[in-house]
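Asker: sequence and predicted structure, then a few things I'm wondering about:
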Amino acid sequence: MKKRKNIILLLLFLIGLGLILYPTVSSWIQDWNHSKAINNYRKQIEAENAAQLEQKKEEARAYNGRLSAADPPKENVSGTQDSAVGYYDLLSFQSVMGYLEIPEIGVNLPIYHGTSDLVLEMGVGHLESSSLPIGGEGTHAVLMGHRGLPSSTLFNKLPKLKEGSRFYLHMLDETLAYEVDQIKVIEPDNLADLQIVPGKDYVTLMTCTPYMINSHRLIVRGHRIATPPPGEEAAPAAAVQVQPQVEQAVWPWILAAIAAACLLALCIILLVKKKRRKGPRA
């Protein structure tokens, strides 16, 4: 009977430990997945020749040229292949179109086509009815990300940005720099602030707010600025290479922590069992 009770206590302890470690461990795993996707993207870009990259840019510019400045983007785009013929082939390298870097809040996230639930669990989603994020006058790209997921941080720290903050889009062989000039909270169906403005080059980052309630949308808009030299503010592209080593550097520590916790639990159970056998002293 006592043995069964000890086993139950150990199982409860391990379940509790798993619940405590889950957010941290899953976040580490997601960080590694993000870094892996980014580095695979960079390798593919490096393997392309200049003519191929320029062709992809021209295709994206043609797509942007067909968008109307009169109609704001729609957040409830289905994200299916039928909604825009050829959309998923534009700027696509194994489904990644580029990556977003926000040094101020430690964000390096791959950008995917569409805003389906699956996409937003993997990284940042591009709002399909908005401009593709390649820059240019008369464009307004909208990038969406989740907050509050237990498995990944994603846009959790987006509210920490302020006017004057900078973020960067790494698209094909270019780095596009943007400076935040507008931060607003809007109703989900009031997307007028996401419209294309003639002559302007905007990118808006969007997430749900308030935290865990998600009744509104936080939008952080940036306008295009000159890209600073590497190392001045934007992290060099090679810096992203560090994070794939998380798999080798972190996993031994995770396994060691779990093993240590199990050993500690076993020691506690054995000590309690030994104490009970001795019984109370006279």
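Answerer: Arrived safely. Numbering: from 1, shown residues only.

Asker: could you use CA atoms for every contact and neighbour count after this?
Answerer: Fine.

Asker: how about the helix or strand containing residue 275, which residues are buried there?
Answerer: Assigned by DSSP states H and E, residue 275 belongs to helix 246-278. Within helix 246-278, the residues that count as buried by 16 or more other C-alpha atoms under 10 Å are 246, 258, 262, 265, 266, 269.

Asker: just stretch 24-43 next, same as before
Answerer: Buried residues in stretch 24-43, counted by 16+ other C-alpha under 10 Å: 24-25, 27-39, 41-42.

Asker: those residues in helices, which ones?
Answerer: Members of those lying in helices (criterion: DSSP state H): 24-25, 27-39, 41-42.

Asker: take the one below as the second:
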Amino acid sequence: MRKIRQAGMVVLIGLGVILMGYPWFSNWLYQHHVASSANVYEQYAAESGTSEITKQLEAARRYNQELVNSRVMLTEPYCDTSLPEDIRYEEVLNPTENGMMCFVEIPKINVSLPVYHGTSEEVLKKGVGHMEGSALPIGGVGNRSFLLAHTGMNTSRMFSDLTELSEGDLFYIRVLNMSLTYCVCEIQTLLPEEADHLYPDENRDLISLVTCTPYGVNTHRLIVTGERVSDADVKKVDVPVETADWNGSVWMRAYLNAILAGSAMMAGLAVVVKVLSMFWKKGRKKC
């Protein structure tokens, strides 16, 4: 009987270790997948001729201009954009034909994520979604792109640490053979229905990163907006992986707290079981 109990305890401890390590392992797998996708994308950009890259960019610029002409209202992000029939959203800026249009990199929180067409749940499980009806993220004065990602996923960090950004921080868009630099200029926390901010500025080149907040509650939307800046005016920031991963990561802190709470509960349960076992043994001896 004792051996059975010991074996059971070993199994429970093993399961506990697996569960505690799952978030880190799954995030590592996801980052490996992202790195592979990035290699494929970069290979396409490197091997494609100038004419092919120009063709992709011209189609994206035409799409953005047609958005301006059609006066699409982003307060209805899933509305019919009423664009010409020969312009299909899913086919524009889709160089590798898998829905991936670019990558967004945020050095401060050590995030590099693929950006896909649309904001369906399937897309948001894979990475960042581009809000249809907003400008494609290729830069340009008067454009404003909206890039959405989840917070609090147990498989990867996504935009969980977006709360750690401050005005003046940089993020980058890697699209085709271009690298676009944006400097955070505004941070807002709004209710989902508060959409007055969802407008481009004809004099600025903007990209807004959007996620749910507060962490685990998700009643509001955190909107971090960056304005395009010249590479000559900024110094690229390189954040060490260990610093970005462990110092200040909301995602990591949440799981560490969960592990501590779970460990405390298991320890308490073990003590209760031990005490009850002792009383049970004493009762048997008296009998």
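Answerer: Thanks, I have the structure now. Keep in mind that this is a model prediction, so the values were computed, not measured.

Asker: need the TM-score between these chains.
Answerer: The TM-score (TM-score structural alignment, normalised by the length of structure 1) is 0.76; 231 aligned residues with a C-alpha RMSD of 2.4 Å.

Asker: got the buried residues of helix 246-278 of structure 1 as CSV, with distance to residue 228 of structure 1 columns?
Answerer: Formatted as CSV, those follow (distance: C-alpha to C-alpha, whole Å):
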residue, distance to residue 228 of structure 1
246, 28
258, 44
262, 50
265, 53
266, 56
269, 59
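
Asker: closest to residue 233 of structure 1 out of those residues?
Answerer: residue 246 (23.8 Å; C-alpha to C-alpha).

Asker: what is the equivalent residue in structure 1 for residue 144 of structure 2?
Answerer: When structure 1 is aligned by TM-score structural alignment, residue 144 of structure 2 is paired with residue 140.

Asker: which SSE is the closest residue to that match other than its chain neighbours in?
Answerer: Nearest residue to residue 140 of structure 1, sequence neighbours excluded (C-alpha to C-alpha, 6 or more residues apart in numbering): residue 202, at 4.6 Å. Per DSSP H and E, residue 202 of structure 1 falls inside strand 201-209.

Asker: mean per-residue distance, that strand to structure 2?
Answerer: Strand 201-209 of structure 1 differs from its equivalent in structure 2 by a mean of 0.6 Å after superposition (mean C-alpha distance after the TM-score superposition for structure 1).

Asker: that's a strand at residue 147 of structure 2, yeah?
Answerer: Yes - in this structure, residue 147 of structure 2 lies within a strand as judged by DSSP: H, G, I helix; E, B strand; the rest coil.

Asker: OK, contacts around it?
Answerer: Counting by C-alpha atoms under 8 Å, 6 or more residues apart in numbering, residue 147 of structure 2 makes contact with 115, 128, 129, 130, 131, 207, 208, 209, 210.

Asker: I'd like to know which of those is nearest to residue 175 of structure 2.
Answerer: residue 115 (9.7 Å).

Asker: which one in structure 1 is aligned with that closest one?
Answerer: Using TM-score structural alignment, residue 115 of structure 2 lines up with residue 111 in structure 1.

Asker: stretch 211-228 of structure 2 corresponds to what range in structure 1?
Answerer: Going by TM-score structural alignment: stretch 211-228 of structure 2 matches residues 207-224.

Asker: next, count neighbours for residue 98 of structure 2.
Answerer: A total of 11 residues lie near residue 98 of structure 2 under the criterion other C-alpha atoms under 10 Å.

Asker: how about residue 142 of structure 1?
Answerer: By the measure other C-alpha under 10 Å, the count of residues near residue 142 of structure 1 is 26.

Asker: who's in contact with it?
Answerer: 126, 127, 130, 131, 133, 194, 203, 204, 205, 206.

Asker: most neighbours, which of those residues?
Answerer: The member of the contacts of residue 142 of structure 1 that has the most neighbours, counting by other C-alpha under 10 Å, is residue 203 with 31 neighbours.

Asker: specify the local secondary structure of the spatially most central residue of structure 2.
Answerer: The residue lying closest to the centre of structure 2 (C-alpha atoms, centre = their mean) is residue 158, at 2.5 Å. Secondary structure, three-state DSSP: residue 158 of structure 2 is coil.

Asker: which residues touch the alignment partner in structure 1 of it?
Answerer: In structure 1, residue 158 of structure 2 lines up with residue 154, judged by TM-score structural alignment. By C-alpha under 8 Å, 6+ apart, the contact list for residue 154 of structure 1 reads 107, 109, 123, 124, 145, 146, 147.

Asker: just send the residues you listed back as a markdown table, with distance to residue 184 of structure 1, secondary structure and neighbour count too.
Answerer: As requested, the contacts of residue 154 of structure 1 are exported to a markdown table (distance: C-alpha to C-alpha, whole Å; DSSP: H, G, I helix; E, B strand; the rest coil; neighbours: other C-alpha atoms under 10 Å):
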| residue | distance to residue 184 of structure 1 | secondary structure | neighbour count |
| --- | --- | --- | --- |
| 107 | 20 | strand | 19 |
| 109 | 22 | strand | 25 |
| 123 | 22 | coil | 29 |
| 124 | 19 | strand | 28 |
| 145 | 16 | coil | 24 |
| 146 | 17 | coil | 22 |
| 147 | 16 | coil | 21 |
